[in-house]
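Novice: Coordinates only, no sequence provided:
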């Protein structure tokens, strides 16, 4: 067996020291994180305590008051500078992302692009979204109404390990633009990319204490992080999301969550076989399948099944895996041993109980300690763990279907509803079918990126896949409290002079009819 290939570059001690200086921690405890490509030590980090979390909140509340007092056009300036700065330092951040997650560089690029484009989207629109607005009053010209947006205060944002750069910064940016401060807890394994962009944002003019990072075990820092927040934003598992909900509910604190998925892809009988087979590779195996919106269930119409499946399997079998810090590998490593264990368990159980391996099906320690082949399984049945449970790895189960009603019912037969994909040459047909799928986003002739990267539209989950939305207007406005101020002019909301209440009731009732007729109401 060949020895794993060691990446040609690593992170300098000076860079790691600079980045870890941004962690709010007293330095008493430290932890070492491994590089997924090799399992060798990557960096040693100070670990935050519960006391450090309280210190972060104290600093954040003081900084937030001054930050919120700035005009929105001033708050967005560092983010307008960010896009150019990211482009200039692209190779550096791609290295950081790859080395801490183990993903292929082409998938690290997705994170880079998401942060650059999403933050720019909100920086261009924040002033308009947050400005005070006149609303129609009860009585035209008499009641004047203004809607005002206030920041929540200090937001707790818990980001996942699989897309740490993207799902940290791109959510934190609108929270900050709205006038909040943020206490950010990235996963310990993948916190370097978050520290990297915080370091950059401070250099671009962001006040340091409005974005603070704590790193540590959820058992230590989780409760004080949640208990002191004015709003909670979480991306992660449905299990953890439920626990956070139970924690914040007694305080009536708002929250938004993007949670798990078991996402379906439907290949209709008129789909372009070549295009779909190529697109399915990306839909299923981006970031080694460690993507909440990746495809884990694929339904192919019986009329096209025998042409599509061999082509898809051929594409999967020919995928290049590697540890290169270049764009050549098509898939990288899993990030943790525990993730490799879950993938192996799901596949092994399915095969033992009768599933057929069409491609892949085994670990690849010759490439790296936590690599697993991109895997396609047929004959997966409902009693197998892989059928309904989120695998979160490079595995897809493929099924044959006959009619659209059948496949829609099967696609919806899950507790999840995050993302879905439909492939057809007839886009109108695809849109009609998409509207019947119980998922927050549905992509036609794409796996996930078309919807996710359309920042003007909301993104989130149905059912057990989440609460609230990121992106769109809601992706910024959810970090605000809305206030209505109404002033009354010329007359009061009671009978004038000596007019009786009976007469006043008649006048007001006539007014209702007049306003309807004139389309004032």
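Specialist: Cool, the structure landed. Since this is a predicted model, take the numbers as computed values, not measurements.

Novice: rest of the way, CA atoms for contacts and neighbours
Specialist: Fine.

Novice: Residue 403: neighbour count?
Specialist: 12 (other C-alpha atoms under 10 Å).

Novice: structure B:
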């Protein structure tokens, strides 16, 4: 691999070959690195099986500069020409889905089944959606003019590429989340520089490898491997949009930096999603939904059901059914096809979960099942845990809990559940479980979130047709769906005047007659009564037929 491939300076040498080795891992970096070594670690075993050099600040800047040059030619291609590369990518992902899923599982820890369901399937859906619907969404739209003085004009709204898009992506969905943004960015005519989490570098490099294999032109897509300093370096570059997924604190810094330079940002900053279970819900169905919605990916999902509010009338039965199901979950390595719940991403994440649990118990919460670190399985395992006698002000209810802790609260009625659900700085998504769909829709309109699912959970993140994002401290902007594509475009209005022999009635030079005629025209256009319109027709005609303009 030479220095000018589309992934130049992004695939680094392995200091210790501990297993799977990405293709092209021969190019050594230069310059001052943003941080130390970046390790790809198997969370189930603690094994470091791959290491990379962190990219330098100068190299990040060079990636963006090369992407800027490449965008001119890439953006000039027709939509259909760009979409060909996405079709080839989808074919390759489909053919290698098991290989990709195994890589994600090795680096992220999630069960192999979840890697297929939550990483591969949504990615294929996103690519298919933007290939199919992109031409319609981006088709120039005629703008009819309502004002009579503008009837000779023919206006259109057109969409043009932004330029270079910087994406800073997290580790919990290291394949699906970046590609859910990369796909619309590329098909819209932008070039992309991706900075993945330092916990999942190999998954990002797999994306680069696949793009290289389908023949994507040089520098249209690049990966910057490094720690948080590499992300900061990318955010400081002169990009045309920044897409960031991560913590609220870092998201604020990214937004402030971008705002100073008037760079648009899309932020997905996590959530503390509420699940509201009404007394008429199918409890067998709802408890199965809660089980998957909280413990899938070991609870490391922004849209996981992190707080459950159950109407008191069915609270005990709901808890009984749920605990029984939690106790049947199989904890283990993701490579084992029978594993239901894998490890957390790092030991320090286990420490954070233990601290939240200790704080809740110290404040009066009661553990019904789980609650233990499982060092016998590996360094990052923690049992799925159910808590009751939890108060809304405990940290486990107020903070975003990124792990397998599930607090359940009994509420008097739906009104109290809505109050607690909205009493948070977060506003990503929520779910309502009921057999009364009409009531569910009414309650959904009162939840302060970006998405509400009725009788389901989490699935909207992988719904290619629907926009995804939150409100309040959960972020700004939207990804996926039509908005995910349109946010990657610059909107331009083009207006053509087809009549050039009549000068405009508002052009110079001004006089008293013009003043009276423009007043008549306003009355003709916007007067409420028919008589007002009729009596102002003469003045309107004089205005539209004025002579003597400069």
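Specialist: Ah, there it is. Computed from a predicted model, the values in this text were never measured in an experiment.

Novice: How about the contacts made by the counterpart of residue 141 of the second structure in the first structure?
Specialist: Taking TM-score structural alignment for the superposition, residue 141 of the second structure sits opposite residue 133 in the first structure. Counting by C-alpha atoms under 8 Å, 6 or more residues apart in numbering, residue 133 of the first structure touches 146, 147, 148.

Novice: If any of those residues are buried, put those into a ChimeraX selection.
Specialist: A single ChimeraX command suffices to select whichever of these are buried according to 16 or more other C-alpha atoms under 10 Å:
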select :148
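
Novice: Which of the contacts of residue 133 of the first structure sits closest to residue 90 of the first structure?
Specialist: residue 148 (38.2 Å; C-alpha to C-alpha).

Novice: Where does the helix or strand harbouring the closest one end up in the second structure?
Specialist: Here residue 148 of the first structure, judged by DSSP states H and E, is contained in strand 143-151. The aligned range for strand 143-151 of the first structure in the second structure is 153-161, by TM-score structural alignment.

Novice: once aligned to the first structure, how far is the matching stretch on average?
Specialist: Once fitted to the first structure, stretch 153-161 of the second structure is off its aligned match by 1.4 Å on average (mean C-alpha distance after the TM-score superposition for the first structure).

Novice: how much distance is there from that stretch to the middle of the chain?
Specialist: How far stretch 153-161 of the second structure lies from its chain's middle: 28 Å, per C-alpha atoms, centre = their mean, to the nearest Å.

Novice: How about stretch 487-505 of the second structure?
Specialist: 35 Å.

Novice: Quick check: buried residues in it?
Specialist: 487, 488, 489, 503, 504, 505.

Novice: tell me which of those residues is nearest to residue 400 of the second structure?
Specialist: Once C-alpha to C-alpha is applied, the member of these that ends up nearest residue 400 of the second structure is residue 487, at 27.3 Å.

Novice: aligned partner of that closest one in the first structure?
Specialist: So, by TM-score structural alignment, residue 487 of the second structure is matched to residue 478.

Novice: Distance check, that match against residue 152 of the first structure.
Specialist: 9 Å (C-alpha to C-alpha, to the nearest Å).

Novice: show me what contacts the residue lying closest to residue 354 of the first structure once chain neighbours are set aside?
Specialist: The shortest distance from residue 354 of the first structure to any non-neighbouring residue, by C-alpha to C-alpha, 6 or more residues apart in numbering, is to residue 379 (6.9 Å). Residues near residue 379 of the first structure by C-alpha under 8 Å, 6+ apart: 354, 355, 356, 398, 399.
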